[in-house]
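>>> model this:
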Amino acid sequence: MDTTDDPVSRAADLARELSSPVRVSIFRHLATEGPTRMRDLAEHLDLPEPLLSNHLRRLRDKHYIDVDRNGRTATYRITDPSIRDAVAALLTAVGAPRHDPEPAVDDNPGLTFARSCYDHVAGELGVRLLEGLLEDRALIRIPKGELEPGPAAEPSFAALGLGMTSVPSRRRLAFACSDWSHDRDHLGGALGAALMTGLISKRWVEPVEHSRRLHLTDAGREGLARYLAA
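Alright, predicted model coming up:
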């Protein structure tokens, strides 16, 4: 963050950064979804990585966001909770639906068990589903965090409520999306979205009103028992 002593100057500087829709989108995503990898951020915001990289570099130079590196993986996060609050207030002021950050992990075990990450399943349920699909060879890891259908894709996904032919082709098919609550991955991309739609259509999970949390029904607990027992 700007380290000058004058709070008015600091506020003006942050306001300048919030004049860009791209940077507001970056802040909003990091505030609501937590630390995020570059590739996942580009996917969620539907932005080319070179453009996104320029904005991230600018925000890092101003110390509004920071990056944690683990090998070749870079994960971006907001440096100060007050920035998150400022972005939320700005969006609320123009009539956007309020999307407050969820309570801390320790205070919301339901959220860490099953929630939506945009349009796919995250939390422990999402992590275990991906691990099970990889073990079954329904999905195969390929370089750079991407995933592709494996030899068991058709029957495995059909049992979860989706047909491979119904998956839209206009977006990335599948990728490993970093899960902030478990330090592992869940399934993102078009397949991840179709999977969540399938689970909801089977009434194995139900969205919880005014929350990103997903409720696992009794039918879902039975239908997904082998994934949950992993």
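>>> contacts, neighbours, all on C-alpha from now
Will do.
>>> which residue ranges of the chain form strands?
36-37, 65-70, 73-78, 115-117, 120-122, 139-141, 147-149, 175-179, 184-188, 205-207, 214-216 (DSSP state E).
>>> Serialize these to CSV and add fields for mean neighbour count.
Converted to CSV, the strands of the chain look like this (neighbours: other C-alpha atoms under 10 Å):
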stretch, mean neighbour count
strand 36-37, 20
strand 65-70, 15
strand 73-78, 19
strand 115-117, 23
strand 120-122, 28
strand 139-141, 19
strand 147-149, 18
strand 175-179, 23
strand 184-188, 25
strand 205-207, 19
strand 214-216, 22
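>>> which among the ones you listed is found nearest to Arg10?
With C-alpha to C-alpha as the criterion, Arg10 lies closest to strand 65-70 of these, at 15.0 Å.
>>> tilt between that closest one and strand 73-78?
Strand 65-70 runs at 150 degrees relative to strand 73-78, counting by axes from the mean of the first three to the mean of the last three C-alpha atoms, to 10 degrees.
>>> show me what strand 65-70 is packed up against.
The helices and strands touching strand 65-70, judged by 3 or more C-alpha pairs under 8 Å, 6 or more residues apart in numbering; DSSP states H and E, are helix 49-61, strand 73-78.
>>> possible to save these as JSON lines with distance to Gly189?
Output for the helices and strands packed on strand 65-70, formatted as JSON lines (distance: least, C-alpha to C-alpha, whole Å):
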{"stretch": "helix 49-61", "distance to Gly189": "16"}
{"stretch": "strand 73-78", "distance to Gly189": "18"}
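>>> in the protein, which spans are helices?
In the chain, the segments counted as helices under DSSP state H are 7-17, 21-33, 38-45, 49-61, 81-93, 109-113, 123-135, 153-159, 189-201, 218-223, 225-228.
>>> one more, for comparison:
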Amino acid sequence: MKASPNIVAVASLIGDPSRAAMLMNLLGGKALPASELARAARIKPQTASSHLSKLVNGGLLVQESYGRHRYYRLANAEAAEALETLNAIAPEKPIQSLRESYEAKALHFARTCYDHVAGELGVALTDKMLELGLVVEVGKDFQVTARGADRIEAFGIDLKEVKKTRRHFARRCLDWSERRHHMAGALGAAIANRMFELGWIARVPAGRALRVTDEGYAGLESELEIHLTQKRSNG
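Model (predicted):
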């Protein structure tokens, strides 16, 4: 028989401002070095090492070593989902500079949420798949319809391979900026990977934001009739 979950232990780890800043910087799904996480949290490297050790021991992060360098990433999709949910219920911080305003706009438009697409783009994709009957909502998950399976396979995604993973297949993830759900899970990750492969989206350096390329705007409009609000010139 398992004991009750110790949410206080997890809450205390996330509740520290420096650790919270490092966790949010890892929410994009990439593994980052301790030095970069220290800069993001605006603390000294030695202090960052102590915080990172606590996050690893607490099961929120995993450490990867490449030669002399140590990289850190979120332990799993569940940790990312919990952080995204906290973002959705947390009050917004005031924007204090023009740079922060640009960064906030970019994150609201399109970003990575662990390994899937979030923001206006992620929600628009999910809404359109629901509208076209490619997926339906079933509890906390999405279920792919027969029509959806054909369309997704035609898009270049092998659903049999996607279903072999041990994680949730198509999870509903509450989007903190849109206040609606986007698609997470193995299928959400597969769709994001395919969009990267096609050159529809690209990462913005030093952050979670994504930009939609000209090919992406054209593909989204022709394949799914998705018309995004952000002007093509910004992509």
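>>> make CSV from the strands of structure 1 and add distance to Glu43 of structure 1 to it.
Shown next, in CSV, are the strands of structure 1 (distance: least, C-alpha to C-alpha, whole Å):
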stretch, distance to Glu43 of structure 1
strand 36-37, 10
strand 65-70, 18
strand 73-78, 14
strand 115-117, 12
strand 120-122, 12
strand 139-141, 18
strand 147-149, 14
strand 175-179, 10
strand 184-188, 9
strand 205-207, 23
strand 214-216, 22
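>>> of these, which is nearest Leu199 of structure 1?
Of all these, strand 205-207 comes closest under C-alpha to C-alpha, at 5.8 Å.
>>> structure 2: matching residues for that closest one?
The alignment of strand 205-207 of structure 1 onto structure 2 (TM-score structural alignment) spans residues 201-203.
>>> and stretch 113-121 of structure 1, by the same measure?
Using TM-score structural alignment, stretch 113-121 of structure 1 lines up with residues 109-117 of structure 2.
>>> determine which residue lies closest to the centroid of structure 1.
Centroid-nearest residue in structure 1: Cys117, 4.1 Å away (criterion: C-alpha atoms, centre = their mean).
>>> would you check the span in structure 2 matched by stretch 178-185 of structure 1?
The aligned range for stretch 178-185 of structure 1 is 174-181, by TM-score structural alignment.
>>> and the end-to-end length of the matching stretch?
End-to-end distance of stretch 174-181 of structure 2 (C-alpha to C-alpha, to the nearest Å): 4 Å.
>>> distance from it to the middle of the chain?
Counting by C-alpha atoms, centre = their mean, to the nearest Å, stretch 174-181 of structure 2 is centred 12 Å from the centre of its parent chain.
>>> on that earlier part again, quick one: the match of strand 205-207 of structure 1 to structure 1 mean distance?
Compared with structure 1 after fitting, stretch 201-203 of structure 2 deviates on average by 1.3 Å (mean C-alpha distance after the TM-score superposition for structure 1).
>>> and that stretch, how far out from the chain middle?
On the basis of C-alpha atoms, centre = their mean, stretch 201-203 of structure 2 sits 13 Å off its chain's mean C-alpha point.
>>> the equivalent of Pro151 of structure 1 over in structure 2: neighbour count?
Aligned counterpart of Pro151 of structure 1 in structure 2: Ala146 (TM-score structural alignment). Residues near Ala146 of structure 2, counting by other C-alpha atoms under 10 Å, number 12.
>>> residues touching Ala146 of structure 2, list them.
Under the criterion of C-alpha atoms under 8 Å, 6 or more residues apart in numbering, the contact list for Ala146 of structure 2 reads Leu134.
>>> ok, 10 Å please
133-135, 152 (C-alpha atoms under 10 Å, 6 or more residues apart in numbering).
>>> now do Val136 of structure 2
Val136 of structure 2 neighbours (C-alpha under 10 Å, 6+ apart): 129-130, 142-145, 148.
>>> as CSV, these with distance to Ala79 of structure 2 would be great.
Formatted as CSV, those follow (distance: C-alpha to C-alpha, whole Å):
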residue, distance to Ala79 of structure 2
Met129, 26
Leu130, 26
Phe142, 20
Gln143, 23
Val144, 25
Thr145, 28
Gly148, 29
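>>> Leu23 of structure 2 reaches Ala48, doesn't it?
No: the criterion here is C-alpha atoms under 10 Å, and Leu23 of structure 2 misses it with Ala48 at 11.8 Å.
>>> between these two, tell me which one has more neighbours.
Leu23 (26 against 22).
>>> measure the more buried one to Ala154 of structure 2 for me?
Distance of Leu23 of structure 2 to Ala154 of structure 2, given as C-alpha to C-alpha: 36 Å.
>>> and what of Arg167 of structure 2?
23 Å.
>>> ok, now Leu174 of structure 2?
27 Å.
>>> what's the answer for Asp127 of structure 2, then?
As for Asp127 of structure 2, its distance to Ala154 of structure 2 is 19 Å (criterion: C-alpha to C-alpha).
>>> the two: which is more packed in?
For Asp127 of structure 2 versus Ala154, neighbours defined as other C-alpha under 10 Å are more numerous around Asp127 (18 against 10).
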